[in-house]
Each structure stands twice: as structure tokens, then as C-alpha cells.
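Trainee: Next one to model:
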Amino acid sequence: MRCTILASGSKGNCTYITGSEGAILIDAGLSAKETLHRLTQTGCAPDAISAIIVTHEHVDHIIGLDVLARKLECPVYATGGTLEDFLCHRRTSDKPLATHVVRYDDPFVAGGFTITPFATSHDAAESCGFVIGENGTMFGYCTDTGIVTPHMLDQLRRCDGLVLESNHCPEMLANGPYPESLKRRIRSSRGHLSNPAAAAALRVLGKNVPQVILSHLSEINNTPDRARASAREGLGLFFEEKSLIVATQGGSTPDSPQEIRL
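Mentor: Got it, this is the predicted structure:
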């Protein structure tokens, strides 16, 4: 299994997962044209994608979803709350689109993977993360959550690799240019995970998860160096045993791959 970050951040999120039988996308937060360009640029095969699984309905995760799913002729999988919001309030096309409702902690199969959604804590209709399994290998994806619950940790500690949000530095957020209302939203339990909160999760996960990608970094309220330093502190003695990658908005490139292989 291979995970390649195509984009990560407030301007768009999209991740390509490939395995022995096919591939899936997590989220479609770029335009369809840009997603296809980045897939080709990074050596990812668009024709192998058999499903798009969606974490939630915010625009930086679904802006290209409708057009991309129809271009790839693949179905969309998301929770009922996410699909209802997307189909009723955000989709503008009336062209046919195949959708499937998924439920928390109820595994489903797509692209040759067994995928288990789990609840995240975000100001969205019914947001989720995923544990994706194939041939005994497990991969976790957990972004856009204000907290990491014990149940989320139980799901993630069984993974061989993990994408985990590390959105903001609390000091940069407090002293930054955002209005106070937005600052409160970001740091709330239904907002985004801070660097210290991500580090605390990694401290608990310890040696169980050998590869980590830090994701969804704010370009205003964080820096890659701050996120990495905080995660390194959280991992402590386990840091040298791990592959730690910081994803960026630009995503993976041939010269700077942002991916893990499991």
C-alpha cells in the first residue's frame, strides 16, 4: 500500500491510496483538472481509482468532487450527514452521480480495500476519519478534528502508517491576524488539532505506528518546522524509529515526494 499526498491544507485536500488491486482517493478538495494534473505529475494512475471516500463536506475537501467523480466514473462514499449536505446544498449539477452511505465503525469494501470510518470532532454534518486495510496492512487517516478521543486512538494504534492533522501552533494562532471568533472556532473541540494535541496523540500511539504524515497545516498559524518539532517531542524515544513527513499545500512532487509506503 502507498499513500501519496496530492494537497494538504486550507486551500484543498486530496490523498491517493494505492494497493495491489486498485486505488482510491480520500477527499477531492482541488478542481478536477488540478487533481488529474497532480496525479499524473506524481506517477499516480487516475484509471486505477475506483472510489472517492470523503471525510466531510467543507469546501476544501469536496470542491472538485462532483466533476472528478463523474470524469473517473467512480462512486462517492461518505456518511449520511456528509452526503446530504453535499447533495442538497453544495452540488450544482443534476447529472447522475453514484453515492454510497457509510456508517461509523461499520467496515465497507472499495477499491480492494476494507475501510472503517470512525467519528471525528469537527463543525461539519457528520465528519469522519478512516482506517484502510489491505492484506493485513492498515493505514489511518485522521484530519479536521478538534480532539483525539480514546476511540480514535484505539482505531489508529492498529495502523502501520498514519496521516494526522497538526493544524496550528497555539501561540501563532493567538497572536495572528484572524478575528477572535475564528480563533475560537479553530481551537475548539470541534475545530482543528493543534501541534501540541497532535504530539500528545503521537505520544500515546508510541511505537505502534511506525510512519506518520503531519497534515492540514495552516499557512498562517503554523510552520512545517514548528509542527515537526512538536511531533518529535511527542514521539520522544520513538522518533528515530519513525518516518515523519510534513505535508504541504503543494503536495507531493517528483523532487519532493510526500508519501509513505507500507
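Trainee: Only C-alpha atoms from now on, for both contacts and neighbour counts.
Mentor: Noted.
Trainee: Which secondary structure element is home to residue 213?
Mentor: strand 211-215 (DSSP states H and E).
Trainee: Sequence B follows; please return its structure for comparison with A:
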Amino acid sequence: MEYSEILSNLFMNVVSSGSKGNSTIIWDDCDALVVDFGISVKRFKQRFEELNIGDIPLSVLITHEHSDHSSGLGAASRKMKAEIYLREKAKLKMGFDRAFTIGDELTIGNFFIRSVSVSHDAVDPVGYVIENRGRKISIFSDLGYFPMDNVDLIKGSDILAIEANHDTNMLKTGPYPESLKKRIMSNYGHLSNDQCALALGELSEQKSQIILLHLSDENNTQEIAYLTVRDFLDNRNIKYKGIECARQLYGSSIFEV
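Mentor: Next up is the predicted model:
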């Protein structure tokens, strides 16, 4: 039997993405991984049931301790019996004793997970490169600049979910105080649309489905983020499968890898 014929189904859905809460589900026939749990258990359960994932073990991987990525952890652990995985410094910062400590690598069922350090104003923030029997999903949100020294690790991803937080001109001319503008544009802040496009220029391939994450309500729009990334890639003849903006209220499409 060919290897491709014995692969189980692999799916991904961004439940919510933005400053008011973030959560993404990746699942196969045996396990469900959740990257970040910054939404209510009620909302998460509703989406989980809509996806008809079934009664399989739930593991939550946190990128960093900020509340829009971690506020639902306690309830997820108590009410959904989820196993929680945190970097050691984030675990200490949050005082969440029920979490397991994640290092650079972790295996859960058919999933092989690498945590990649990123630059953000948190104690030990990470992005995740998640592989499942030859298929790869990379998720990077909340970072001041992209870790290009990890291009070889990330390249070849079937799904590239990367932050496109703000349009630089909108941010500079917008209503935020100067201190907040500087924080967002710093190396410990958030990726702009242009920075996201530059990273994708190094990472994207013909098979890559691109999902733009964590769009700012005040300093970005779906149209601007989409067109900035699309035009950058198209003008350089860089291939991709598709581009979609994940949303705060409605998340993303359901992707099968």
C-alpha cells in the first residue's frame, strides 16, 4: 500500500484571530491540537461541535501568556479535560501548575511539533511548526520580526498561517498614542502586512495555503492585507495555493491537508 493511501484525514480551522481572542484547531482521526485558547469555552465548544470532530483527546499549545491567547486555559483544562502545554517561563509567569512544560520538540499521537522562539513582548513566545506524517502546518502570530533563520524548517508547509497585523501607514496616521505605535512597530511588537509578505516570499510554494492572522481592527483591513500579500507574491512570480484572512468573529475556512 502506498504511503499516501494510509494517511488519516488532517484538518485545520482558525476559530478566532485578533486582539479580542485567538484559537486554532488542527485535528486528525485520533487527536485534536489547539494552538492558543484566548476565547471562552462556550464559544470554543460551539465551534468544536460544528466541526463534528468527535470524542478525541484535546491538547492545547500556547504561544505566549497574553490574555488574548490564553484566557480560556483554566476552563479548557477543567471543563474539557484538555492537556495544556506551555513553555516553562510562560508557565511560571501565569502560575498555571496544571500545564505540561513544552521544550523545542513534542510528539502527540501522529503530530510532531516544534516550537520556534520569536520576538514579542512576552516572557518566552513561540510559533509552531506542526507535522503529521509528511504534512506540515506552520503558525506564527504575535512577533515583531519573522525568524528567517528558520526558513528551512518552515519551508514546505502545506499551510502557512502568519500574522499580518497592520498596514504601516494606517498605524502611523491612526488614533493610537505614539508609545503604542512604537511598541507595535518595534522588534517586540507585531508583523505588518509588508513584513508578512516578505516572509511569505521566502516560504511559500505551489502547495502553500496562506492564512493571514491577527489583523488589527483599527490599523488594517482584510482587503489591504490580502492585496498587499497577493501583489507582492504575484509580482515576483512566487507560487501559492490560496490566500485568506482569518477573522475575529468568523475565523477561517476549514482546510483539509
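Trainee: Where does the strand holding residue 213 of structure 1 end up in structure 2?
Mentor: Under TM-score structural alignment, strand 211-215 of structure 1 corresponds to residues 209-213 of structure 2.
Trainee: Then stretch 125-140 of structure 1?
Mentor: So stretch 125-140 of structure 1 is aligned with residues 123-138, judged by TM-score structural alignment.
Trainee: Just the endpoints, please. Distance across that stretch?
Mentor: One end of stretch 123-138 of structure 2 to the other measures 21 Å (Cα to Cα, to the nearest Å).
Trainee: Can you mark which positions in it are buried?
Mentor: 123-132, 136-138 (16 or more other Cα atoms under 10 Å).
Trainee: Spell out the residue ranges of the strands in structure 2.
Mentor: Applying DSSP state E to structure 2 gives strands spanning 11-16, 23-27, 32-35, 58-61, 83-86, 100-101, 105-108, 111-117, 126-132, 135-140, 159-163, 209-213, 242-245, 254-256.
Trainee: what packs against the shortest one?
Mentor: Strand 100-101 of structure 2 makes packing contacts with strand 83-86 when contacts are defined by 3 or more Cα pairs under 8 Å, 6 or more residues apart in numbering; DSSP states H and E.
Trainee: From the chain's centroid, how far away is the strand it packs on?
Mentor: Centre-to-centre, strand 83-86 of structure 2 and its host chain are 16 Å apart (Cα atoms, centre = their mean, to the nearest Å).
Trainee: ok, average deviation of that strand from structure 1?
Mentor: Its aligned residues in structure 1 lie a mean 1.0 Å from strand 83-86 of structure 2 after superposition (mean Cα distance after the TM-score superposition for structure 1).
Trainee: looking at structure 1, where would I find the counterpart of that strand?
Mentor: Against structure 1, strand 83-86 of structure 2 falls on residues 75-78 (TM-score structural alignment).
Trainee: one step back: return the most buried member of the strands of structure 2.
Mentor: strand 159-163 (a mean of 27; mean count of other Cα atoms under 10 Å).
Trainee: And the contacts of that strand?
Mentor: 136-143, 190-192, 196, 204, 208-215 (Cα atoms under 8 Å, 6 or more residues apart in numbering).
Trainee: and that strand, which stretch of structure 1?
Mentor: Using TM-score structural alignment, strand 159-163 of structure 2 corresponds to residues 161-165 of structure 1.
Trainee: Tell me roughly how far that stretch lies from structure 2 on average.
Mentor: Averaged out, stretch 161-165 of structure 1 is 0.8 Å away (mean Cα distance after the TM-score superposition for structure 1).
Trainee: Figure out how far that stretch is from the centre of its chain.
Mentor: Mean-position distance between stretch 161-165 of structure 1 and its chain equals 8 Å (Cα atoms, centre = their mean).
Trainee: What of stretch 16-30 of structure 2?
Mentor: For stretch 16-30 of structure 2 - counting by Cα atoms, centre = their mean - the centre lies 8 Å from the chain centre.
Trainee: against structure 1, where does that stretch fall?
Mentor: By TM-score structural alignment, stretch 16-30 of structure 2 lines up with residues 7-21 in structure 1.
Trainee: I would like the residues contacting the matching stretch, please.
Mentor: Applying Cα under 8 Å, 6+ apart, the set of residues contacting stretch 7-21 of structure 1 from outside is 1-6, 23-30, 35, 44, 59-61, 111-113, 134, 215-219, 247-252.
Trainee: from what I can see residue 141 of structure 1 touches residue 133, true?
Mentor: No - Residue 141 of structure 1 is not in contact with residue 133 according to Cα atoms under 8 Å; the separation is 11.5 Å.
Trainee: So what's the residue count around the residue lying closest to residue 262 of structure 1 once chain neighbours are set aside?
Mentor: Nearest non-adjacent residue to residue 262 of structure 1, counting by Cα to Cα, 6 or more residues apart in numbering: residue 1, 5.2 Å away. Using other Cα atoms under 10 Å, residue 1 of structure 1 has 21 neighbouring residues.
Trainee: Ok, residue 177 of structure 2 next?
Mentor: Neighbours around residue 177 of structure 2, by other Cα under 10 Å: 9.
Trainee: After alignment, which residue of structure 1 pairs with it?
Mentor: Using TM-score structural alignment, residue 177 of structure 2 lines up with residue 179 in structure 1.
Trainee: sorry, back to before: CSV for the strands of structure 2, including distance to residue 235 of structure 2?
Mentor: Formatted as CSV, these follow (distance: least, Cα to Cα, whole Å):
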stretch, distance to residue 235 of structure 2
strand 11-16, 28
strand 23-27, 30
strand 32-35, 32
strand 58-61, 36
strand 83-86, 40
strand 100-101, 43
strand 105-108, 36
strand 111-117, 30
strand 126-132, 27
strand 135-140, 24
strand 159-163, 19
strand 209-213, 17
strand 242-245, 15
strand 254-256, 26
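Trainee: give the contact list for residue 25 of structure 1.
Mentor: Neighbouring residues of residue 25 of structure 1 by Cα under 8 Å, 6+ apart: 14, 15, 16, 17, 49, 51, 52, 53.
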